[in-house]
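Student: got a predicted structure here, sequence first:
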Amino acid sequence: MTEPEAPPRESVTAWHPMLVALLEFYLPSGWRLSPELLLNRMPLRVDIVVLRLVNEPAGDARKLHSIFGHLRHHTLIEHKGPTDDLEPEDVLTLLAYGALYMRHNKLLDPDALCLMVIADRIPSGFVRQVERHRGSFAPIGGGLWRGELNGFLLHGVATREACRQSPTERLLYTFSRDYLKGAGQILPLDPEETQVYNALYQQVKQFRRQRGTMAMKDYELARQSYNEVLKQLLKQVPPEEVLSEFTPGQRLEGLTAEEVLSQYTPGQRLEGLTAEEILREASPELRQQLAKKLDR
């Protein structure tokens, strides 16, 4: 089956490649993730597709159980970044995603498919639109929502709540609106989470380089929040550990000679120097002054 022609790419938020990177890192064995999937010849793309691989058993998730613990054989994820809200019209988009995906993959049983939304919160307008389609969507605790939409399982993750339920969900804070107000609240991170957190922003930078500055929304917000966390992380690391990652030249960049020398006593400044080396660098006036003092 030939793939549909790709339409012109639309702008995406900086949070989309970050979420893709997060899910890819913790994706259990037996699953395949597609960052986006073209569903027909019109500009309609589902954000993230998680597919269970054929003939391979699925492994258990180490983290992000609020997402990976609710997968079906095929899962389509619609993601809204911290600056966007789920709208009633998104229900229609999800229905279109589900129907076109089933048609494209020759699926007949809607039970094989889960429609999932990941957003800062689940607004009442979105819930009412689900109900207009004879569906249901209600909170089940811990920032998770469960329901049904035209025969499809509907699962929701409200990141503002889900991120606080367990350390395994902590990195979801990066996709909440609170992250923009106080990014440092994501701390403390364990060493692996710190590595993942750094990788999220690197994914954003790579995505932006590949698609250009106009292809990404909220880049500056993501950059500022990332830097806020990075500064606080560095405060928790002993200075000698931070400096050990830099060459001597890099450590001195941006400092004047006076600023460097001010950190040492006169004796420390002269340690390791011979008398000849000291005199060679001294001005004629200083040499005369030293000679006079030595003659006394």
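Tutor: Sure thing, it's come through. Numbering: from 1, shown residues only.

Student: please make it C-alpha for all contacts and neighbour counts, starting now.
Tutor: Fine.

Student: first vs last residue of stretch 33-45, how far apart are they?
Tutor: 14 Å (Cα to Cα, to the nearest Å).

Student: and for it, what's in contact with it?
Tutor: Identification of contacts with stretch 33-45 by Cα atoms under 8 Å, 6 or more residues apart in numbering yields 4-9, 17, 20, 24, 27, 46-51, 97, 100-101, 104.

Student: could you do stretch 167-185 as well?
Tutor: Outside of stretch 167-185, the residues within contact range by Cα under 8 Å, 6+ apart are 15, 19, 62-66, 81-83, 119-120, 159-160, 162-164, 186, 193, 197, 221-222, 225-226, 228-229, 232.

Student: just the buried residues of the residues you listed.
Tutor: Buried members of the contacts of stretch 167-185, counted by 16 or more other Cα atoms under 10 Å: 15, 19, 63-66, 81-83, 119-120, 159-160, 162-164, 186, 193, 197, 222, 225-226, 229.

Student: hmm, back to that, could you list which of the contacts of stretch 167-185 belong to helices?
Tutor: Among the contacts of stretch 167-185, the subset assigned to helices under DSSP state H consists of 15, 19, 65-66, 159-160, 162, 193, 197, 221-222, 225-226, 228-229, 232.

Student: and those residues, which is closest to residue 294?
Tutor: Each of the ones in helices among the contacts of stretch 167-185 was scored against residue 294 by Cα to Cα, and residue 232 proved nearest at 52.9 Å.

Student: one more to weigh against that first structure:
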Amino acid sequence: MGTTRTAWHVLLVALLSQRGSRRFEVRSEVPLSAEPLRADYLLLRKSAESSEPAGTLRRLWDLLPSEAIVEFKSIGRPYRRRNLDRLLSYLHLYFADNPERIEQRSDLCGVLLVPSRTRSLDADVAALGLEWDDLGDGYWRLRGAAFALVVAEIDPVAEAEDDDLLRLFGHGEARTREARRWLAQQLGAEEMAMEIQDLEGFDEVVRKLLATLPPEQVLAAYTPEQVLAAYTPEQVLAAYTPEQVLAAYAPEQRVAGLPPEQRVAGLPPEQRVAGLPPEQVLLALPDDALRALSDAYLETLSAETRAAIRARIGR
């Protein structure tokens, strides 16, 4: 119905189908009229009731009549102004086009799934003259519309019901191996992967999966060269102390490329010449000190050292 489907929409219908109430059939991308308008999901109560409890959005199902139109607003595509008007229009169109199935307005309701309430949603509720009824644990009923409206905030619902899979669809991070395995299974299914990999939000889904994995498992999929190639040298070095960086190199590698004055900068004189033979220590002296040496002393030095000193002092 004119909304943009994301990868999270596809994953959510998998969650609702697998772990939702067995009393309902979950359909996705349902045409509601002759016009090219589509709701995110349509929930149809089955004729045969099931005693099996729902595994996700556990309190929602008992709030629903025989049919419900569901709009889902994800992290990547959050609630925008007038989205509630759109949901109401879907309800009116569907009610008008299905008189044989829906005898009265109370047989149909709208459900809005959002990560959390926002200012834009609150503003639309006020503009439509609706009122909030707090049902607790992230569930709300909106009073004053022609059809019953239920709002479920994913973040508080997931916490109240400790639903780790539902956390994936909100701002929270999955905490259990079950959630990590479920998301990996969905992405690993060839049919699912082909359906969502080109949709808006797919990168966000992958980031969610990576966030559930320990860093060593993520890095194990890459060579060191691939990991480093993803960062600038400054970003790589920022993860280490100067001591850790230097410890990775041999002494000659640490000073390679530095001019002599930088190599010895900061060292006291005795450290600069430590370990040098006496004649090399002489060559480290300034020219004025070398000029003070007598010719007789210079004759005691090796020919190579003597030539180097005479070249510097000009005698």
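Tutor: Thanks, I have it. Just so it is clear, the model here is predicted, and its values are computed rather than measured.

Student: can I have the buried ones of the contacts of stretch 33-45 of structure 1 as a ChimeraX selection?
Tutor: Command for ChimeraX, covering only those of those found buried under the criterion 16+ other Cα under 10 Å:
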select :17,20,24,27,46,47,48,49,50,51,97,100,101
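
Student: residue 202 of structure 1 versus residue 195 of structure 1, what's the distance?
Tutor: In terms of Cα to Cα, residue 195 of structure 1 sits 11 Å off from residue 202 of structure 1.

Student: and for residue 120 of structure 1?
Tutor: For residue 120 of structure 1, the distance to residue 202 of structure 1 - Cα to Cα - is 22 Å.

Student: and what of residue 32 of structure 1?
Tutor: Taken as Cα to Cα, the span from residue 32 of structure 1 to residue 202 of structure 1 is 22 Å.

Student: again, but for residue 68 of structure 1
Tutor: From residue 68 of structure 1 to residue 202 of structure 1 the distance is 23 Å (Cα to Cα).

Student: these two: which is more packed in?
Tutor: Counting neighbours by other Cα atoms under 10 Å for residue 68 of structure 1 and for residue 202 shows that residue 68 has the greater number, 18 against 15.

Student: quick one: contacts for whichever residue in structure 2 pairs up with residue 81 of structure 1?
Tutor: Counting by TM-score structural alignment, residue 81 of structure 1 lines up with residue 74 in structure 2. Shown in contact with residue 74 of structure 2 (Cα under 8 Å, 6+ apart): 8, 114-115, 169-170.

Student: list the members of these that persist in structure 1.
Tutor: Retained in structure 1 (both residues aligned by TM-score structural alignment, their matches' Cα atoms under 8 Å) from the contacts of residue 74 of structure 2: 8, 114-115, 169-170.

Student: what's the local residue count around residue 130 of structure 1?
Tutor: The burial count for residue 130 of structure 1: 24, using other Cα under 10 Å.

Student: which stretches of structure 1 form helices?
Tutor: For structure 1, the helices defined by DSSP H cover 15-26, 65-68, 89-104, 124-132, 159-162, 177-181, 191-211, 219-235, 239-243, 248-252, 257-261, 266-270, 275-281, 284-295.

Student: distance to residue 58 of structure 1 added to those helices, as TSV?
Tutor: Shown next, in TSV, are those (distance: least, Cα to Cα, whole Å):
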stretch	distance to residue 58 of structure 1
helix 15-26	13
helix 65-68	11
helix 89-104	22
helix 124-132	31
helix 159-162	24
helix 177-181	32
helix 191-211	22
helix 219-235	33
helix 239-243	40
helix 248-252	47
helix 257-261	57
helix 266-270	63
helix 275-281	70
helix 284-295	78
